[in-house]
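Participant: Predicted model follows, preceded by the sequence.
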Amino acid sequence: MGQSVSDLPSRLLRNLTAWRNAKAWRVAFSGGLDSTVLLHLLAHLAKHHSLPALSAIHIHHGLQAAADAWPAHCQSVCDALGVPLHVMRVTVQPGASLERAAREARYAAFASLTEAGDLFLTGQHRDDQAETLLFRLMRGAGVRGLSAMPAQRPLGQGVLLRPLLDVTRTELEAYARAHQLRWIEDPSNEDRQFSRNYLRHQVLPLLTARWPQAQASMARSAAHLREAQGLLDELAQLDLAQAVTPSEFSWLGLPSLELAPLTNLSAARQRNALSHWLEPLTRLPDTDHWSGWNDLCGAASDASPVWRLADGELHRSAGRVWWLSGGWLRAPAVSVEWPDPSTPLRLANNGRVMFSGQTPVGPLRIGYRQGGELMHLAGRGHRDLKRLLNERAVPGFVRGRLPLLFRGTELLAVANLPGLDGQGPDGWKLHWQPTDEDQGLR
């Protein structure tokens, strides 16, 4: 790279210029080489520059006995630098990939600690970027995955920044030796069973022996791919603008898209637009799983197809696709009494209902459609509820959880549906607030 260890502080400060007015700088501090150098650099920069409040966060996964000593080591380093340390224990969920499960637990903890106006800093460097690119290449990743690690992205209520992505591990080691820093060597980093370790110890040394600039070249390729992904994101936004149309059921509070503008696009543009829309909602499907989208679009017009994804479901109904997650995937209780209609009634797995206007005389209960219900309408007599829902094009997934107001066996009202939700403009109306949850946003 042709730059010396003495350049590191100025290079780091340059990468942090845009964040000098952040509320706080929080550093992910494992105690390893990368985060030790990053924390040391920041602590010493803070002595000579006006910087935001600096603190460190150590995540204790509890996956190996050696890790029990690491919080004490991290505390001693932070005490010497005058940096406050927060140690947080996390539970790693068992699964096929321990690497991935530990990472997800770690970043969930980071997100929970990152407040509005905070900058969260991690120590990944250029060698890590090359590993990430190779790792994702071996998994058959697309443009988004091969973009590798972005220099910054949203995290919690703040922003995650990786300010050392243009620095090599060799430079970090040289800095650590020059300043006589002590760091933890995680024994698991030598375990070649882990894919990243295999790449680090077996593959990358062979590549750099043949092509000394291999890691710099891979980092440059990742940057090109990030630019390409940016163009694909712009195209997705243009395509989605045609599909993000108003719905008469916007009160459901669910993300939805009009289907026709999407199906008019080429298959590749459909996947690109939908991936962009789904990305904040769920882990994206792999290539093989995209057949679920084709099945959803190709199902018969009178069908209600569902595409199940990692963190929720995509439903097709009423000419739109709808994203359902959380409480929407849990069945509501069959029936519940409403002893005091003057106060809102909370429904299990289904939000709450309330009245406006004079409440009807009881005893009242809230139930759900079982089939065969009839409702008396002024001037129309008794009408089948299924037909009434069809007339209003109520999405199929809503029908089984629309709160129905009964007095005895008499169906008095269907929440939120004009003409069915109460007794005239001067009477009462039944209102349903479907959920109190944030709809699936990760």
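Facilitator: Good, I have the coordinates. These numbers were taken from a predicted model, which means no experiment stands behind them.

Participant: going forward, measure contacts and count neighbours with C-alpha atoms only.
Facilitator: Fine.

Participant: List the contacts of Ala28.
Facilitator: Counting by CA atoms under 8 Å, 6 or more residues apart in numbering, Ala28 touches Ser35, Ala56, Ile57, His58, Phe110, Phe120, Leu121, Thr122, Gly123.

Participant: Turn those residues into JSON lines, columns for secondary structure.
Facilitator: Formatted as JSON lines, those follow (DSSP: H, G, I helix; E, B strand; the rest coil):
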{"residue": "Ser35", "secondary structure": "helix"}
{"residue": "Ala56", "secondary structure": "strand"}
{"residue": "Ile57", "secondary structure": "strand"}
{"residue": "His58", "secondary structure": "strand"}
{"residue": "Phe110", "secondary structure": "helix"}
{"residue": "Phe120", "secondary structure": "strand"}
{"residue": "Leu121", "secondary structure": "strand"}
{"residue": "Thr122", "secondary structure": "coil"}
{"residue": "Gly123", "secondary structure": "coil"}
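
Participant: try this one side by side with the last:
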Amino acid sequence: MNIYTQGWTENDHLAIAVSTGVDSMVLLDVLTTEFAHTYQKLTVLHVNHGIREASKEEEQFIRDYCEKHQIPLAVHHLDLSELTAQGKSIQHTAREQRYDWFETHMKTIGANVLVTAHHQDDQLETIFYRIMTGRSTRSPLGMSVQETRPGFKLVRPLLNVTKRVIRQYQVTNEVPYYEDASNTDNHYVRNDIRNRILPEIDENPQLDVSQLLKLKQWHDAQFQQLQDTADRFIQENTETEQERINIDRNAFNQLMHSQKTTVMDKLLNKWTKNQPISEHAYHEWFAQLESSAAQAVIYATDKWNIQIVYDKFIIMGYTDTDLTPKRITQSGHYQFGTYQIIIDETIEDADLPIVVRVRQAGDRFVLPQNRGHQKVNRLMINRKVPGYERDRLPILLNKQGEIVAVGTLFTAPNYEKKLEITNLGV
């Protein structure tokens, strides 16, 4: 059988995910016979989902098989009882838990390559599924023959091998396996695609499901161009300052919708890895960015927000910086959020303690040369301070309760040599 072996070397430790189905058992047989010389060590990983009676038999089967062939084996049991009791689908959760364990256990045993038995028919199913569920515009159309995961490489050696070839190999070499009865249940969308839809398409002599592979090749080339365009845009039109990303609003509005989506996916990836933003939300955000609004909050969560600030829009991540009021009784260096406050030794006892806090309703300070008072909020508006920053700016008050400094915006004349405030987040 012609399989993909370029994903590892003779010095690598392979871990193979084996369900005991025909695909993974054939791959295991191929790797331990014809291709045993291509790696240094191989370990079998088996996950018992515990939701079918046959799960126990399958586990015992793979234990006996590995013992007979002297192959190292690790078995992991999942507890999905809570989900099944609630009548919820377990496929997504089970997959996440499988791969979490794969990653953890591979580190334990020192394996650096995970191989799975996904084959060409699985690829066709995945392509069809992503097209028909609208998931083809923001990711590659199908699976990759290899990809990098945290701490290991994932390789699919059978991705260009058809199911028919796999079954022929099984018959010829008498490879034992267990058939998962749930694979015939068309209640699951992927099973329905695999068992009913794609075979019916193939029955029409004018149709050929393998054309989906050509579509994937074209799609992935276009997708890569989108990625490259987005990377160039981010490099040329954004500025990153710790937890804040400043984006040129006009330049962003000139992009096509697909380019905007890709740029946003990349910029938000730090906060949305497991919860991508919906297309509907993006449509609303893009409309706001194209509006005449000078300042507006587009979206906010407890981890990050997006705000329009005049000719830019800003993605701001929240940090665990301390904004609780501080009472300073002597000179020195102090931290307040992202700001550093230096109290000089020339500070007088009559000024201490200095209280540092965020703004409060009605805050006012005395203008230089006693030209009256100004509200702190008005100062922030005049100086075009972004909304997200207004509630983080340090306000300093002396012993008499007078505001003597408003962040980096204002310092009372008689305190200019006594105080120094710097925003370390800029």
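Facilitator: All right, it came through fine. Note that the structure is a prediction, hence the values are computed from the model and not measured.

Participant: ok, back up a step: show me the subset of the contacts of Ala28 of the first structure that the second structure keeps too.
Facilitator: Checked against the second structure using both residues aligned by TM-score structural alignment, their matches' CA atoms under 8 Å, the contacts of Ala28 of the first structure keep these contacts: Ser35, Ala56, Ile57, His58, Phe120, Leu121, Thr122, Gly123.

Participant: how near is the third one to Phe120 of the first structure?
Facilitator: Read that as Ile57 of the first structure. 10 Å (CA to CA, to the nearest Å).

Participant: re the thing from before, neighbour-wise, give me the winner out of the kept ones among the contacts of Ala28 of the first structure.
Facilitator: When neighbours are counted by other CA atoms under 10 Å, Phe120 leads these with 28 neighbours.

Participant: Tell me which residue of the second structure lines up with that one.
Facilitator: Matched by TM-score structural alignment, Phe120 of the first structure corresponds to Leu114 in the second structure.

Participant: right, and its match touches Trp8 too?
Facilitator: No: using CA atoms under 8 Å, Leu114 of the second structure is not in contact with Trp8; the gap is 9.8 Å.

Participant: Just give me the mean distance for the helix or strand Asn246 of the second structure falls within relative to the first structure.
Facilitator: According to DSSP states H and E, Asn246 of the second structure maps onto strand 244-248. Once the two models are superposed, strand 244-248 of the second structure sits on average 3.1 Å from its counterpart in the first structure (mean CA distance after the TM-score superposition for the first structure).

Participant: Now the element after that strand, going C-ward?
Facilitator: helix 249-253.

Participant: What about Ile3 of the second structure, how many residues nearby?
Facilitator: 15.

Participant: quick one: which of the kept ones among the contacts of Ala28 of the first structure is nearest Ala176 of the first structure?
Facilitator: Ser35 (10.8 Å; CA to CA).

Participant: Turn the kept ones among the contacts of Ala28 of the first structure into CSV, including distance to Trp290 of the first structure.
Facilitator: Below are these laid out as CSV (distance: CA to CA, whole Å):
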residue, distance to Trp290 of the first structure
Ser35, 38
Ala56, 41
Ile57, 38
His58, 38
Phe120, 34
Leu121, 35
Thr122, 33
Gly123, 35
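
Participant: which one of those sits closest to Ala67 of the first structure?
Facilitator: For these, the nearest to Ala67 of the first structure is His58 (11.1 Å; CA to CA).

Participant: Quickly find the element holding the equivalent of Leu213 of the second structure over in the first structure.
Facilitator: When the first structure is aligned by TM-score structural alignment, Leu213 of the second structure is paired with Ala219. Assigned by DSSP H and E, Ala219 of the first structure belongs to helix 214-243.
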